[in-house]
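J.: Next come a sequence and a model predicted from it.
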Amino acid sequence: MDQSQPRPPQRTVEVVADRDALTYVACELVTAAANLAIGLRGVFTIALAGGSTPRPLYAALARDPDIDWKRWRIFWSDERCVPPDHPDSNYGMVHQVLLSQPGVKPQLVMRMAGELEPEVAAANYEAIVRELVPAAYDQVTGDRPRFDLILLGMGADGHTASLFPHTPALAEQERLVVANPVPALQTTRLTFTFPLINAARRILVLVSGADKAQALHDVLVGPHRPDALPAQAIHPVAGQVTWLVDEAAFHLIEEDMAE
C-alpha cells in the first residue's frame, strides 16, 4: 500500500455523549441519506456493517414508520464465512433485528453467501454489485459502483469492514470484493475493498466505547500507517465520510485538544 500522505478527505467528526445518542444520530443520518437518494435517483443503495455497534441502529430503523422500505436496496460490506443462520453471520444479525420486523420489506436484500467457498462467494458478490449498483462513469470514480451510503465500524485494532491490519486485501486496487485471509483470527472473511468503499457517495463510520479510544486517536490524528491502521484508508474520492463517535471513544483525542 502506498504509504504517502493522501489528500484530505471530505471528513466530519461528530461526537455524541453515549451509545444511545450515537444510535439516535446515526438513524437521523441514515434516513436523511435515504431520503436524498430516493429524491434524486428513486432508490437508496446501502451497504450494512456487522458487529455490535450498529445493532441498535438497525433496531431503531425497524421502528421508524416513515421509511420507504420499498425503495431500499440493502447489501453488506463484509461477512463471515458462515451460513446465514450461524450466530456469527452479519446477515443473520441484521435479519433478526431489522429484516424480520413487521413492515420492513426492502426492494432488494442481497447478502454475501458466506456458506460458499470464499473466493467464489467474493467473485459472485462483486458481479452482483456491479450489476445492481450503478456507477457514475466519471473521471474520478470511473466504472466503480457508487453506493449512496456505506456503513462501517472500526475495531480496537483499527480494522474496518473485514480489512484487518497487514492483510492482503489492503493492497487491492482492482477487485471490489475479495476473500481476505486474516491469520490473526485464523479465518478468512469476505469484504469490500477500498476501491469500492471510497467510491461511495457517503460513508458513515460508527465508533463506540473506551476500548476503541486508542485506535480512534491513532486513526484520526496519528501518523499515516494504513497497513497497521486500515481505517486510515477511508478516503472517499468523490463523497463524504462522517465519523460518528461517542465520548468514551473520543476522550483521548479530546485530551490532546485540551493540552
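T.: Here it is on my side, so go on. Residues are numbered from 1 along each chain as shown.
J.: alpha carbons only for contacts and neighbour counts from here, please
T.: Noted.
J.: Can you show me the strands along the stretch 51-200 of the chain?
T.: 72-76, 78-80, 108-109, 149-153, 177-182, 187-192 (DSSP state E, counting those that start in this stretch).
J.: now for the first one, which elements pack on it?
T.: Applying 3 or more C-alpha pairs under 8 Å, 6 or more residues apart in numbering; DSSP states H and E, one finds that strand 72-76 makes contact with strand 44-48, strand 108-109.
J.: Does anything pack onto the first one? Which helices or strands?
T.: Read that as strand 44-48. Short answer (3+ C-alpha pairs under 8 Å, 6+ apart): strand 44-48 packs on helix 19-41, strand 72-76, strand 149-153.
J.: rewinding a little: most packed of the strands of the stretch 51-200 of the chain?
T.: strand 78-80 (a mean of 27; mean count of other C-alpha atoms under 10 Å).
J.: Name the nearest residue to Asp218, ignoring sequence neighbours.
T.: Sequence neighbours aside, Leu229 is the residue nearest to Asp218 in space, at 7.9 Å (criterion: C-alpha to C-alpha, 6 or more residues apart in numbering).
J.: typed the wrong thing, it's Phe250
T.: That would be Ala213: by C-alpha to C-alpha, 6+ apart, it lies 5.9 Å from Phe250.
J.: okay, now the one to match up with it:
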Amino acid sequence: MTAEDGRAGATPELIVHRDAQVLAQAVAARLVTKLVDVLAARDEAHLALTGGSVGIGSLAAVAELPARVAVDWRRVHLWWSDERFLPERDPERNVTQAREALLDKLDLDPAFVHAMPSTDGPDGNDAKAAAERYAAELARFAAPDSDVPEFDVELFGMGPDGHVASLFPEHPGVYEEEPSVIPVHNSPKPPPDRLSFTFRTIRSAREAWIVAAGSEKAAAAHMALSGGGRVQVPAAGARGNVRTLWLIDRACAADLPPGLNRLASP
C-alpha cells in the first residue's frame, strides 16, 4: 500500500444526522450498544477515543445516556489515537477533556485507562521517547502476531483540512507506517508537538468511526469519500478492517456526491 492509497480496509458506510447535537446523541447510543455487544462476546473491549468538539460532545452525550449503565466499564480499555504533547491536566489535552465529559463519571479500572504521556511525565519533553513508551503500552495488549491491540472501535474527529488523529495533509506523519505511534512536530494546528497513531495502527481497528459536523468540513468529507488519497485528505486513510462508518451531520454532507453507500438514519 502506498501513502497515497486511502482505500485499504472496509468500504465506508455513511449515516447523515440532522445536526451536531443529534449526531453526538446518535454516536453515544451506537457506542454504548457496540460495547455491550462486544463485552457479551469477550472478556474485554478496546476503544480508542478522540478529541475535538464533536468527539468530546459524543462522550458528554454518553454521560447523559441512561443506557450507559449497561456497559461494564471496568472491562473497557480506553486508548487515545492522538494527544497534544502538553503537561498532565492541561485543559487542551484530549484526556483532560474526556475525563471532564465522561470518564470521571464512570466506574473505571485505572489500569485500563491508557492516557498518552505528557511533557511532565517520565520522558519530559522528548516526544519521540514518549511515542515509544505508548507504543510499548499498546504492544502489551497485542496478539502474539501484532504489536497493537485489535481495537473494537476507534473514534475519529475530522478537521476542516481533513486531518484525523494528528495526521495532517502533506505533513510527514501521513507517510509513516512504522512504528505504531509517532511524534508529530511543527503541527499546522497548535500546539506544535503531538503524539499520534500511524495509519497502520488505525487500520488495526475492527471498526473505525469518523464523526464530523459543520459546513466547514463539507469539502474535506467530499474529498475523503470521493476517492481522495490520504496524503491530501488523511481522513480517507482512516479505515477499519471490518467496518468504516462515517457519522456526519447534514451540513457536513452538503457537498457529497450521489451514489455513496448511505445507510438510513435511525
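T.: Now that the structure is in, tell me what you want to look at. Note that the structure is predicted; figures quoted are calculated from it, not measured.
J.: I'd like the TM-score for the two structures, please.
T.: TM-score of the superposed chains, computed with TM-score structural alignment, normalised by the length of the first structure, equals 0.88; 248 aligned residues with a C-alpha RMSD of 2.0 Å.
J.: re the thing from before, verify the contact between the residue nearest to Asp218 of the first structure and Pro165 for me.
T.: Yes: here Leu229 of the first structure reaches Pro165: they are 6.0 Å apart, a contact under C-alpha atoms under 8 Å.
J.: The two: which has the busier surroundings?
T.: Leu229 (26 against 21; other C-alpha atoms under 10 Å).
J.: Trace that one over to the second structure, please.
T.: The equivalent of Leu229 of the first structure in the second structure is Val233 (alignment by TM-score structural alignment).
J.: Compare the helices and strands packed on strand 72-76 of the first structure and give me the one nearest Arg201 of the first structure.
T.: Minimum separation from Arg201 of the first structure across these (C-alpha to C-alpha) falls at strand 44-48, 10.3 Å.
J.: which residues touch that closest one?
T.: Here strand 44-48 of the first structure makes contact (C-alpha atoms under 8 Å, 6 or more residues apart in numbering) with 34-35, 37-38, 71-77, 133, 147-152.
J.: so how much does it differ from the second structure once superposed?
T.: Its matched residues in the second structure lie on average 0.7 Å from strand 44-48 of the first structure after superposition (mean C-alpha distance after the TM-score superposition for the first structure).
J.: okay, now Glu178 of the second structure: neighbour count?
T.: 12.
J.: And Asp2 of the first structure, how close does it get to Arg144 of the first structure?
T.: 20 Å (C-alpha to C-alpha, to the nearest Å).
J.: higher neighbour count, those two?
T.: Using other C-alpha under 10 Å, the more surrounded residue of Asp2 of the first structure and Arg144 is Arg144, with 24 against 9.
J.: Once you drop chain neighbours, what's closest to the more buried one?
T.: Ala135 is the one closest to Arg144 of the first structure (C-alpha to C-alpha, 6+ apart), at 5.4 Å.
J.: how about the one you found, what's its match in the second structure?
T.: Ala135 of the first structure maps onto Ala143 in the second structure, by TM-score structural alignment.
J.: and the gap between that match and Arg68 of the second structure?
T.: 28 Å.
J.: So these two - more neighbours on which side?
T.: Arg68 (20 against 11).
J.: any idea how far that one is from Ala20 of the second structure?
T.: 20 Å.
J.: now do Glu64 of the second structure
T.: For Glu64 of the second structure, the distance to Ala20 of the second structure - C-alpha to C-alpha - is 16 Å.
J.: just Leu155 of the second structure next, same as before
T.: 16 Å.
J.: And for Glu137 of the second structure?
T.: 34 Å.
J.: which one of these two has more residues nearby?
T.: Ala20 (22 against 16).
J.: OK, contacts around the more buried one?
T.: 54, 213-214, 248-249.
J.: quick revisit: so what sits against both of Leu229 and Pro165 of the first structure?
T.: 157-159.
J.: Leu225 of the second structure is in contact with Pro234, isn't it?
T.: No: when contacts are counted by C-alpha under 8 Å, Leu225 of the second structure is not listed as touching Pro234 (11.2 Å).
J.: neighbour-wise, which of those two wins?
T.: Pro234 (32 against 23).
J.: Apart from its neighbours in sequence, what residue is nearest that one?
T.: Per C-alpha to C-alpha, 6+ apart, closest to Pro234 of the second structure is His163, 5.2 Å.
J.: Quick one: residues contacting the residue nearest to Val27 of the second structure when sequence neighbours are not counted.
T.: Computed as C-alpha to C-alpha, 6+ apart, the closest residue to Val27 of the second structure that is not its neighbour in sequence is Ser58, at 6.1 Å. Contact analysis of Ser58 of the second structure by C-alpha under 8 Å, 6+ apart lists 23-25, 27-28.
J.: which one of the residues you listed is nearest Glu92 of the second structure?
T.: Glu92 of the second structure has its nearest neighbour among the contacts of Ser58 of the second structure in Ala24, at 20.2 Å by C-alpha to C-alpha.
J.: so what's that closest one up against?
T.: 54-55, 57-59, 61.
J.: try it again with 6 Å
T.: 57-58 (C-alpha atoms under 6 Å, 6 or more residues apart in numbering).
J.: again, but for Pro181 of the first structure
T.: Applying C-alpha under 6 Å, 6+ apart, the residues near Pro181 of the first structure are Thr188.
J.: What is the aligned counterpart of it in the second structure?
T.: So, by TM-score structural alignment, Pro181 of the first structure is matched to His185.
J.: To Leu252 of the first structure, which of the helices and strands packed on strand 44-48 of the first structure lies closest?
T.: helix 19-41 (17.2 Å).
J.: quick one: the closest one to the second structure mean distance?
T.: Mean deviation for helix 19-41 of the first structure: 1.5 Å (mean C-alpha distance after the TM-score superposition for the first structure).
J.: in that helix, what's buried?
T.: 19, 22-23, 25-27, 29-31, 33-35, 37-38 (16 or more other C-alpha atoms under 10 Å).
J.: between that helix and strand 44-48, how many degrees?
T.: Computed by axes from the mean of the first three to the mean of the last three C-alpha atoms, to 10 degrees, the angle separating helix 19-41 of the first structure from strand 44-48 equals 150 degrees.
J.: what stretch of the second structure lies opposite helix 19-41 of the first structure in the alignment?
T.: Helix 19-41 of the first structure maps onto residues 20-42 of the second structure, going by TM-score structural alignment.
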